[in-house]
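Asks: could you look at this predicted model? Sequence included:
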Amino acid sequence: MTKYVVGSMGYLRYLVDSLPEEASNIFDRAEAGLDVLYAPDVVVGETLYEVALGGEVAGVALQGNPNDVYRRTVTNGPIDVVALDEHAMAIYASLAEFYDST
């Protein structure tokens, strides 16, 4: 099981189904329970804020409301929210390879 860190842009592009192929494969594996996606709490907050504003990502309008997005992607989805504490920062620092995938 491989662990990855999700940034705001990767999360937003996931919502509008416009991830690059390698990143899309990582999300698919996480949806299947084969890999783990960590998102810092601030990333989740930024993403939900963008959804609330109804912005646009990769030419696609963000749709839905923040509560539905949270349920779909965190509560019932592939993303695990991690608080930004010292331990979490050590994990994120060790997972830099994901940043090259998005």
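Replies: Cool, the structure landed. Everything quoted here is computed from the prediction, not taken from an experiment.
Asks: going by C-alpha atoms from here, please, whenever you check contacts or count neighbours.
Replies: Will do.
Asks: show me which positions of the longest helix along the chain end up buried.
Replies: Taking DSSP state H as the criterion, the chain has its longest helix at helix 41-53. Neighbour-count burial for helix 41-53 flags 43, 44, 46, 47, 48, 50, 51, 52 (criterion: 16 or more other C-alpha atoms under 10 Å).
Asks: next up, a second structure to put side by side with the first:
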Amino acid sequence: MSTLQEKKLLIDILNAVNSIDEHLESKRVFEEYLSNKTKRRAVERELEIIGEAMTKLLKINPSISISYSRLIVDLRNKVIHAYDNIDDILIWKVIMKDIPVLKSEVEKLLSDEN
């Protein structure tokens, strides 16, 4: 059973994941992403939010069943602290491979609450 705070953080993660899709206008075209600084910055901000929410979530429930939760936090730290050395290819890999998995896991955790 999740606490209200855990549920709020899971919803924050899900909202940020959905916002990434909105920023990309439901398209997955790397060249378009790469050529649009506003989109890149918006996606990076959502990744920061996801990482911050995950940090708080892990403090409340270190055993939460979200794949790569620690790597999510590490990515957040890199985006914030190494902003001048962000690897767009790595971010794109996260968008394409990891975000769908995260979304699925968060939705499952939230549906288990109901």
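Replies: Right, received. Where do you want to start? Everything numeric here is computed off the predicted structure, so don't read it as measured data.
Asks: overall similarity of the pair, as a TM-score.
Replies: After superposition, the two chains reach a TM-score of 0.30 (TM-score structural alignment, normalised by the length of the first structure), with 58 aligned residues with a C-alpha RMSD of 4.3 Å.
Asks: how about the buried residues of helix 41-53 of the first structure, which pair is most distant?
Replies: Greatest spatial distance among the buried residues of helix 41-53 of the first structure (C-alpha to C-alpha): 43 and 52, at 14.2 Å.
Asks: give me the contacts around the helix or strand where residue 17 of the second structure lies.
Replies: For residue 17 of the second structure, the host element (DSSP states H and E) is helix 4-23. Residues outside helix 4-23 of the second structure that contact it (C-alpha atoms under 8 Å, 6 or more residues apart in numbering) are 27, 39, 42-43, 46-47, 49-50, 53-54, 56-57, 60-61, 99, 103, 106-107, 110.
Asks: how near is residue 5 of the first structure to residue 25 of the first structure?
Replies: For residue 5 of the first structure, the distance to residue 25 of the first structure equals 14 Å [C-alpha to C-alpha, to the nearest Å].
Asks: so between the two, which is more surrounded?
Replies: In this comparison of residue 5 of the first structure against residue 25, neighbours counted by other C-alpha atoms under 10 Å, the higher total goes to residue 5 at 22 against 13.
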